[in-house]
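got a predicted structure here, sequence first:
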Amino acid sequence: MRFPRIVMFLAIPALLFGAPWWLLVYTTLSGPWFWLGTAVFLLAFAALPTGMLLGHGPRQSDTASKIGDTLLGVMWVVFTWSVIGAVVRAGLILGGVDDPARSRIVAIGVVVVAAALVAYAVYEARRLPRVRTVEVPIEGLGAGLDGVRLVVVTDTHFAALDRLRWSERVVAEVNAQRPDIACHAGDLADGSVAARSAQVDPLGKVEATLGRFYITGNHEYFGDAPGWIEHMAGLGWKPMRNEHQVLTRGGDSLIIAGIDDPTGRGLTGHGPDIEAALAGADPAIPVVLLAHQPVQVADAVKAGVALQISGHTHGGQIWPFHYLVRLEQPVVAGLSRHGERTQLYTSRGTGFWGPQLRLFAPSEITVLILRSA
C-alpha cells in the first residue's frame, strides 16, 4: 500500500472518530471518565482500519469484516450527528446556555438520536426489500410487448453475514411479481464462489418467461468475476458480457443487452464494450441495456439505447452519503432522462454493502413495466 493510500486509509477513520470524540468526550467528560472515553475511542479507531484491511484484503476474514463494517456504519451515523450537534452547540452558546449543561445536552442528544437511527437502519437493511413498480414508456415498443414486466434485483452483496433465509425470501418476492424478464444488475457477492454460493443459489429458482439476465458489477472484480459468471450461468442465468439477445412476444421484438463493469478493464478480456454488445442489432428494435454504474449512460445515449438499468449507488445507503455518491454518478436513484431518447433507471439496490445499515435509502425489488410510447 503506497504512502498516500496509507494516509487516506487512516485519515478517514481519524475524521470519523475525531469529531465525535471532541463533542462527546473532550467537551463533556472529565477526570477518569475522560480517559476511559478516550481509551474507548482509540481502541475503536484502531479496530476500524484493521477490521477493514483484514476483512476486505487478501485474508478475507469474515470476523474482521463484520467488526470493521459495523464500526464504519455506526461511526458514519455518529459522525454525521456529531457535526449537527456541533452546530446546535454553537446555537446554545449564542443563546447563553453555559457549560456543563450545554455540552451535556448536546452529547445526550447526539447519543440518543444516533442510537435510534442505527437501530432503525439495521432493521431497514435486514428487512425484505420493498417492491417498487414503475411504468416506463419505450419508443418503438410493439403492442405485443406492451406491459412486459421486467423485475430487477441488484447489489445483493452476499458477504460475511449469512443471509440465506433473506435470499430465499427475495426470490419468493421476485416470483410473486410474475416477471417476464428477470435481471440482476451486478455486485452479486463479496468473496469467493466457495464462500458465498450457498447464499446465491436460491437465485436459481427465479422464474421468468422470457429469460434471466446477469451482468457483473465492480465488486465481482474485487473477487472472482470469472467464477461468479460461470456460477450464475450454472444457475440458469444468462451472463450478458458485451452482448445482446432478441426477445420476442406477440410478434414484436425487444433487445436486451449487457456490458461489463468498467472495473473489469483490469482483467484480460473484460471491460465494457457497448459497440460489441450491440453489434448486428436491428436499429429499429428498442434496446434495454444492463450497465451496473449509472455513469455508463453516456455511452448508452451515444448508442441510442431506449432504457439503461443500473444499480451501484445504493441510493447512498446511509444518509447523507448520497451527496458524495452524486459527485461520481449522474443519478443516485429513480427514473431519469438523458439525451433525446435514453432513459435510465437507477435502483437503490436490493441488499447492502459492508455495514448492515440503510438510513433513509430503502432497498428495493424493482418492477419495470414497459409500455408502448
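Looks like it arrived, so ask away. Numbering: from 1, shown residues only.

use CA for all of it now, contacts and neighbours both
OK.

run through the strands of the stretch 201-350 of the chain in chain order.
With DSSP state E, counting those that start in this stretch as the definition, the stretch 201-350 of the chain shows strands at residue ranges 211-214, 238-239, 243-249, 252-258, 287-290, 307-310, 334-338, 342-346.

looking at the ones you listed, which is closest to V301?
strand 342-346 (5.7 Å; CA to CA).

just how off-centre is the closest one within its chain?
When C-alpha coordinates are averaged (CA atoms, centre = their mean, to the nearest Å), strand 342-346 and its chain have centres 17 Å apart.

same thing with stretch 116-127?
Centroid displacement of stretch 116-127 relative to its chain, using CA atoms, centre = their mean, is 16 Å.

just say helix, strand or coil for A182.
What DSSP: H, G, I helix; E, B strand; the rest coil gives for A182 is strand.

what is the burial count for it?
A182 is flanked by 25 other residues according to other CA atoms under 10 Å.

quick one, what contacts it?
When the contact criterion is CA atoms under 8 Å, 6 or more residues apart in numbering, the partners of A182 are L150, V151, V152, V153, V206, E207, A208, G211, R212, F213.

how about the nearest residue to the second one once chain neighbours are set aside, what does it touch?
Looking back up the chat, that one is V151. Beyond its immediate neighbours in the sequence, the residue positioned closest to V151 (CA to CA, 6 or more residues apart in numbering) is V367, lying 4.5 Å away. Listed by CA under 8 Å, 6+ apart, the contact set of V367 reads V131, R132, T133, V134, R149, L150, V151, V152, Q177.

now do 10 Å
With contacts defined as CA atoms under 10 Å, 6 or more residues apart in numbering, V367 is in contact with 131-135, 148-153, 174, 177-179, 181-182.

and the host helix or strand of it with strand 342-346, angle?
Secondary-structure assignment from DSSP states H and E places V367 in strand 364-372. Interaxial angle of strand 364-372 relative to strand 342-346 (axes from the mean of the first three to the mean of the last three CA atoms, to 10 degrees): 160 degrees.

centre of the chain to strand 364-372, how far?
19 Å.

all strands of the stretch 1-150 of the chain, in order?
Remark: strands assigned in the stretch 1-150 of the chain by DSSP E, counting those that start in this stretch are 130-138, 148-153.

with respect to burial, which of the ones you listed scores highest?
Mean neighbour counts were compared across the strands of the stretch 1-150 of the chain using mean count of other CA atoms under 10 Å; the top stretch is strand 148-153, at a mean of 25.

here's the one I want to compare it with:
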Amino acid sequence: MTETSEPRSGATEAEEEPGSRLQRLLRYLPLIAPVLLWTVPCWVLLYAGQNWPLAGTLVSTVLFALGLIGMPLAMMRGHGRRQQDRAAIVGDTLLGGIWVLFTWSVLLGVLLRLALTVAGVGDGEDRARIVTWSVLGVSAVLLAWGYVEARRVPRVRRLDVQLPRLGAGLDGTRVVLITDTHYGPLDRARWSERVCETVNTLEADLVCHTGDIADGTADRRRAQATPLGTVRAAWARVYVTGNHEYYSEAQGWVDLMGELGWEPLRNRHLLFERGGDTLVVAGVDDVTAEASGLAGHRAHLAGALHGADSELPVLLLAHQPKFIDRAAAQGIDLQLSGHTHGGQIWPFHYLVRLDQPAVAGLSHHGTRTLLYTSRGTGFWGPPFRVFAPSEITLLVLRSPRQPASS
C-alpha cells in the first residue's frame, strides 16, 4: 500500500504544479506590476541610448523612483481602511498616467524605433531622442483628452433591439441604461445632476442602473448620489448591485436607492404591461455578493424569475457580463450589464476580455439571448478615458410582430 501510494502522490503533485506556479505568480502580481509600469518607461525614456545630461537623467530617475514608491502607498491609503480621498486622487491619477506612459513607451519604443532604423533616420542617439519626445507628446495629449472624456457628461448612445418574443403592444418601449457611476474621491455632484438631466430628456419608460454606484459608503457619497432621485421614468426606475457595493456597505446602498425612489431588484422581478402585452423585468445581485458574507445577498436567477410566466419575454439586469452564461441557459431575452468600462484606458480592454465574455455593445449568446454591455457612465479610479468613451444608453425595444415606428 505504501509503495503504490507514493508514486500516485508524486504524480498528483506534478499535475498540480503548473497551477500552483500560476497561483504563486498571481500573488506576486501586485508587486511585479508597479515595478514594470515605472521601470519600463524610465528605461525607454532615459537609458535607451539618448545620452541625456547626467543631472537631468538623475533627477528624472529620482522622479520615477518616487512614483514607484508613492503610487502604491497613496492607493493603499486612499482605498484601504483609511479611505483618504486626497490620497486616492493622487494614487489613481498616478496609476492612469503611468499606464498611458507605459503603453506608449512599449509601442513607440519598439515600432517607432524600428521604423526610424529602417528609414535610416539619424544615428542611434537621434532615434532614441525622437522616441522619447514622441512618447512624452503622445502621452500628454492622450491624458489631457482622456481627462476631458472622463469628466464630461456622457453622450447618449441609441439603438433598437429586436426581441422575438416581445408583444406588439410593447413595441417602442424606451429603456435607459446608466451604470458604473462610481461616485468617489473626486466630488462629482454637479456631474451627477447633469447626467440625470440628460436622462430625463430621453422620456424613458424604464430607467436601469446596473450597479457600481460609488466607491465608499452610502453616507459618505450621499451628496453625489442624491440627484438620482430626480430621474424620471414613465413606469419604473430599477437598480441592481455591482461588485463595488460589496467593497463598502452594499445594504446601505440598497436602502439609499430605495429611499431615492428606485426599485432594488434583489433576485426578484416586476411586470411591465402595455397594450395587452407583458414584459418581465428581473434583477440579480452581483456575482460577488455571496462571497461578501452579507445575509441574503447572492446572485439567484431562479429566485428572480420565481412566479413569472415562462412564455413571457424577460429583461434581466446583472452587473457583470459573465452572468450571461446562466441567463442564456434560462432563455433570457435581453441582459443589461456594465462593469467593464469598455476597458476605460486603452489597451486595458484586452485584459478585461480575459475575464468577461463581452467588453462593450450588443452580443448574441445561446439560441435567443442578447447581452448589452455598457461602457459605463462614470469612471473608476484614474480620471481618464482613452478610446473607451462613457455612455448613457437608450435601448428601444422592438417587436417583430409590428413594423418599427420612428
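Arrived safely, thanks for sending. Values in this document were obtained by computation on a predicted structure and should not be read as measured data.

re earlier: what is the nearest of the contacts of A182 of the first structure to G73 of the first structure?
G73 of the first structure lies nearest to V153 out of those, by CA to CA, at 23.0 Å.

for the closest one, which non-adjacent residue is spatially closest?
Of all residues beyond its chain neighbours, the one nearest V153 of the first structure is H184 (5.0 Å), with distances taken as CA to CA, 6+ apart.

what's the one you found aligned with over in the second structure?
Aligned counterpart of H184 of the first structure in the second structure: H209 (TM-score structural alignment).

neighbours of its match, just the number please.
Summarising burial for H209 of the second structure: neighbours were counted as other CA under 10 Å, giving 28.

residues contacting it?
In this structure, H209 of the second structure makes contact with 176-181, 228, 237-242, 262, 264, 317-319, 336-338, 377, judged by CA under 10 Å, 6+ apart.

corresponding residue for P320 of the first structure in the second structure?
So P320 of the first structure corresponds to P347, using TM-score structural alignment.

residue contacts, the residue lying closest to that match once chain neighbours are set aside?
Distance criterion CA to CA, 6+ apart; nearest residue to P347 of the second structure, sequence neighbours excluded, is T103 at 7.8 Å. With contacts taken as CA under 10 Å, 6+ apart, T103 of the second structure has the following neighbours: L37, V40, P41, G109, V135, S139, W346, P347, F348.

just these: which are in helices?
Where the contacts of T103 of the second structure overlap with helices, as defined by DSSP state H, the overlap consists of L37, V40, P41, V135, S139.

now distance to S5 of the second structure and neighbour count too, for these, in a markdown table please.
Formatted as a markdown table, those follow (distance: CA to CA, whole Å; neighbours: other CA atoms under 10 Å):
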| residue | distance to S5 of the second structure | neighbour count |
| --- | --- | --- |
| L37 | 47 | 21 |
| V40 | 48 | 17 |
| P41 | 52 | 25 |
| V135 | 59 | 25 |
| S139 | 59 | 21 |
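
would you list the residues you listed in a markdown table and tack on distance to D255 of the second structure?
Putting those into a markdown table (distance: CA to CA, whole Å) gives the following:
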| residue | distance to D255 of the second structure |
| --- | --- |
| L37 | 40 |
| V40 | 46 |
| P41 | 46 |
| V135 | 47 |
| S139 | 42 |
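
show me which of the residues you listed is closest to A88 of the second structure.
The shortest distance between A88 of the second structure and any of those, using CA to CA, involves L37 and amounts to 18.3 Å.

can you point out the buried residues in stretch 229-239 of the first structure?
By neighbour count with 16 or more other CA atoms under 10 Å, stretch 229-239 of the first structure contains the buried residues I229, H231, M232, A233, L235, W237, K238, P239.

over to stretch 108-123 of the second structure?
Going through stretch 108-123 of the second structure with 16+ other CA under 10 Å, the ones that come out buried are L108, G109, L112, R113, L116.

correct me if wrong: the second one contacts L45.
Yes. Taking CA atoms under 10 Å as the definition, G109 of the second structure is a contact partner of L45 at 8.6 Å.

overlap in contacts, the two.
Between them, G109 of the second structure and L45 share the contacting residues A128, I130, V131, T132, S134, V135, judged by CA under 10 Å, 6+ apart.

show me what the third one aligns to in the first structure.
In the first structure, the residue equivalent to V131 of the second structure is V106, according to TM-score structural alignment.

related to what we said a few turns ago, and the corresponding residue of the first structure for the residue nearest to P347 of the second structure, how far is that from V113 of the first structure?
Residue mapping for T103 of the second structure onto the first structure gives T80, with TM-score structural alignment as the criterion. With distances defined as CA to CA, to the nearest Å, the gap from T80 of the first structure to V113 of the first structure amounts to 11 Å.

who touches L334 of the second structure in this structure?
The contact partners of L334 of the second structure, taken as CA under 10 Å, 6+ apart, are 161-163, 281, 313-317, 324, 327-328, 362-365, 368-372, 397.

do that again at 8 Å, thanks
By CA under 8 Å, 6+ apart, the contact list for L334 of the second structure reads L163, V314, L315, L316, T369, L370, L371, Y372.

pick the one among the residues you listed closest to L63 of the second structure.
Nearest to L63 of the second structure among the contacts of L334 of the second structure, counting by CA to CA, is Y372 at 42.8 Å.

tell me the contacts of the aligned partner of the closest one in the first structure?
In the first structure, Y372 of the second structure lines up with Y345, judged by TM-score structural alignment. Y345 of the first structure is in contact with L307, Q308, I309, S310, A333, G334, L335, S336, counting by CA under 8 Å, 6+ apart.

and what of L203 of the first structure?
S167, E168, V171, L235.

map the third one onto the second structure.
The reference is to V171 of the first structure. Aligned by TM-score structural alignment, V171 of the first structure pairs with C196 of the second structure.

from G338 of the second structure, how far out is the residue nearest to K322 of the second structure when sequence neighbours are not counted?
Computed as CA to CA, 6+ apart, the closest residue to K322 of the second structure that is not its neighbour in sequence is Q356, at 5.3 Å. Q356 of the second structure sits 11 Å away from G338 of the second structure, taking CA to CA as the criterion.

also G229 of the second structure?
21 Å.

neighbour count: the two, which is higher?
G338 (29 against 17).

how far off centre is stretch 384-395 of the second structure?
Using CA atoms, centre = their mean, we find the averaged C-alpha position of stretch 384-395 of the second structure to lie 11 Å away from the chain's own average C-alpha position.

which residues does the residue positioned nearest the centre of the first structure contact?
Nearest to the centroid of the C-alpha atoms of the first structure, with distances taken as CA atoms, centre = their mean, sits H314, at 3.2 Å. Residues touching H314 of the first structure, when contacts are defined by CA under 8 Å, 6+ apart, comprise D155, V332, A333, S347, R348, G349, F352, A361, S363.
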